[in-house]
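Everything below, folded, please.
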Amino acid sequence: MKWVSGIVYSDRRTYADRFWADGEIFAVADGMGIGKGAVAAAEKAVDLIPKFKPYNSEEKIRENFSKINRELIKELGKLEDSVLSGTTLSLLSFNERNFYIGHVGDSRIYLFRKGRLYRLTEDQVKIKGNKKVVKVLGLEWNPEVYTFSSHYEEGDLFLLASDGFVEVLSEGEIEEALSCCDLEKGAERLKNMARQKGGRKEMVFLIVKTD
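Prediction:
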């Protein structure tokens, strides 16, 4: 698998988006909350990914997300932070000719195939009053984990992106950027578009191309 990443942030000290990529497993995590807990949650989530390999079935993904969640709850409890924190986690894994997805939160995974963009995840978001409440790992013992699996084709592009990225770029803009160029140029174009439209938003994305 070939892959490229893109990162946009305004302040390195508070930047709470992280990614994992090892050629087989790819993920983005977006820490939620205020203070050191948000950064710690995202960093810990991606650090735990290789500990609980493999992710080669939907059942295994749900099992491993549960393990990551329990470890996060223990770790965040040590911080004694006054603000509750957690992290989204969207993971893509490949095994033979299949791909597998595990997802909690409002980051997204897309498939770009033969000129068309398909969203593969569902945003786990509720609006309470004027507040956006996002499902995360690290807050409750049994979070709902969305899973999906299917076959991939040679030349498929998968885009994993935190919510800051998808908030500023429409799916039409993403589709256009991925259509026009090779992998590296497409990633650079997406990064530039996000910077221009995102203001001070933080965001991270990965583009993965299948062999």
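
C-alpha from now on. contacts and neighbour counts both.
Will do.

State the distance from F148 to I109.
11 Å (Cα to Cα, to the nearest Å).

who has more neighbours, these two?
Between F148 and I109, I109 has the larger neighbour count (other Cα atoms under 10 Å), namely 26 against 15.

what helix or strand does that one sit in?
Using DSSP states H and E, I109 sits in strand 108-113.

next SSE after that strand?
Tracing the chain past strand 108-113, the next element assigned as helix or strand by DSSP H and E is strand 116-119.

residues of that next one that come out buried?
By neighbour count, and taking 16 or more other Cα atoms under 10 Å as the criterion, the buried residues in strand 116-119 are L117.

Would you mind pulling the contact partners of that strand?
Under the criterion Cα atoms under 8 Å, 6 or more residues apart in numbering, residues R108, I109, Y110, L111, F112, E171, E175 lie in contact with strand 116-119.

Alongside the first, I'd like the structure of this one:
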Amino acid sequence: MTKIALSGRTDVGLKRSNNEDIFIVRPELNFCLVADGMGGAAAGELASRFFAETALGIFSKAKKNGETELPGLVQKAFTLANKRILSHVKTDRSHEGMGCTAELLAFFSGGFVLGHMGDSRTYRFRNGKLKQLTHDHSLVQNMVDQGLISSEEARTHSHRNVILRAVGIEKNISLDLVKGKTLPGDLFLLCSDGLTDMVDDTLIREVLSSDISLPQKVEGFIDLAKLAGGFDNITVVLSQVM
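As a prediction, this is how the structure comes out:
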């Protein structure tokens, strides 16, 4: 089994009174996740917690988590969390519209499986090159894809918080599943938009290439997002293939 080093942290930021983000790092289970709640203080927090608890339960109980089984486990985590959130909303209508964006990254020997919904992101840093593995499910990303606005304009656009896909919003989920090989030294970054709205890819690459420890890199990202304004909750998870 591939050996993974993990580090993560979440921070409320400088403008919010509560933190709707959550993360899990479980090196013994070879998986990690980031979820960013939406739908108001109590509801957003609850949605991201439901996703994290559901995923942790599935990976903790899995008898096998090899290359064959992992895509199904990742899909199951998103599907069951989606059902759990929708079921909760039926019993508490005041939480209608709650949901979360989510990144779930799991490793098998020589590779990884990534589940993605929303505008949180996962990047891979390999041999000095940064690659975004996910595509934002957002209105502004669609506008960028159509050539209506630039990537830089998207970061400050008034509609940048309009999410087109999230866990807990629709009965049937549309999940992006990304599968790939890993190499020793590969570094994966999972983060909420509280980081990427504040810190551009050039700075992200600089931090990932720096000769400091994983926890120090995580702290560096949090500090950079706050220096840029810290308008949202900031959550960062780093995973390095040993």
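
thinking again about what came up before, find me the equivalent region of the strand holding I109 of structure 1 in structure 2.
Taking TM-score structural alignment as the measure, structure 2 aligns residues 121-126 with strand 108-113 of structure 1.

do stretch 159-168 of structure 1 as well
For stretch 159-168 of structure 1, the matching stretch in structure 2 spans residues 189-198, with TM-score structural alignment as the criterion.

Can you check which residues contact both of F148 and I109 of structure 1?
The contact sets of F148 of structure 1 and I109 overlap at L120 (Cα under 8 Å, 6+ apart).

For structure 2, which residue occupies the most central location?
Among the residues of structure 2, the smallest C-alpha distance to the mean C-alpha position (Cα atoms, centre = their mean) belongs to E103, namely 3.3 Å.

Now which residue in structure 1 aligns to that residue?
Aligning on TM-score structural alignment places E103 of structure 2 opposite S90 in structure 1.

what's the helix or strand for the residue nearest to that match when sequence neighbours are not counted?
Sequence neighbours aside, H103 is the residue nearest to S90 of structure 1 in space, at 4.3 Å (criterion: Cα to Cα, 6 or more residues apart in numbering). In this structure, H103 of structure 1 sits in strand 98-104 according to DSSP H and E.

Can you give me the buried ones in that strand?
Within strand 98-104 of structure 1, the residues that qualify as buried are F99, Y100, I101, G102, H103, V104, counting by 16+ other Cα under 10 Å.

Going by distance to K44 of structure 1, which of those residues wins?
If you rank the buried residues of strand 98-104 of structure 1 by distance to K44 of structure 1 using Cα to Cα, V104 comes first, at 15.2 Å.

quick one: that closest one and L91 touch, right?
No - using Cα atoms under 8 Å, V104 of structure 1 and L91 do not qualify as a contacting pair, with a distance of 9.1 Å.

quick one: the lengthiest strand in structure 2 to strand 111-117, angle?
Counting residues, the longest strand in structure 2 under DSSP state E turns out to be strand 99-108. Following axes from the mean of the first three to the mean of the last three Cα atoms, to 10 degrees, one obtains 170 degrees for the angle between strand 99-108 of structure 2 and strand 111-117.

residues near E152 of structure 2, how many?
A count of nearby residues for E152 of structure 2, using other Cα under 10 Å, gives 11.

Okay, helices next: where are they in structure 2?
Counting by DSSP state H, the segments of structure 2 that form helices are 41-61, 70-91, 139-145, 151-154, 193-196, 201-209, 214-227.

what's the most buried one of those?
Most buried of these by mean neighbour count (mean count of other Cα atoms under 10 Å) is helix 193-196; its value is a mean of 24.

list the helices and strands that one packs on?
Helix 193-196 of structure 2 is packed against helix 214-227, strand 234-241, with contacts defined by 3 or more Cα pairs under 8 Å, 6 or more residues apart in numbering; DSSP states H and E.

Can you state the mean residue-to-residue distance of it versus structure 1?
Comparing helix 193-196 of structure 2 with its match in structure 1 after superposition yields a mean distance of 0.8 Å (mean Cα distance after the TM-score superposition for structure 1).

Contacts for that helix next, please.
Helix 193-196 of structure 2 is touched from outside by 119-121, 221-222, 225, 230-236, with contacts defined as Cα under 8 Å, 6+ apart.

between those residues, which is nearest I169 of structure 2?
Distances from I169 of structure 2 to the contacts of helix 193-196 of structure 2, taken by Cα to Cα, are shortest for D119, at 14.4 Å.

wait, isn't the closest one in contact with S192?
Yes - distance between D119 of structure 2 and S192: 7.4 Å, which falls inside the contact criterion (Cα under 8 Å).

Quickly list what's touching both of these two.
With Cα under 8 Å, 6+ apart, D119 of structure 2 and S192 have no common neighbours.

All good on my end, thank you.
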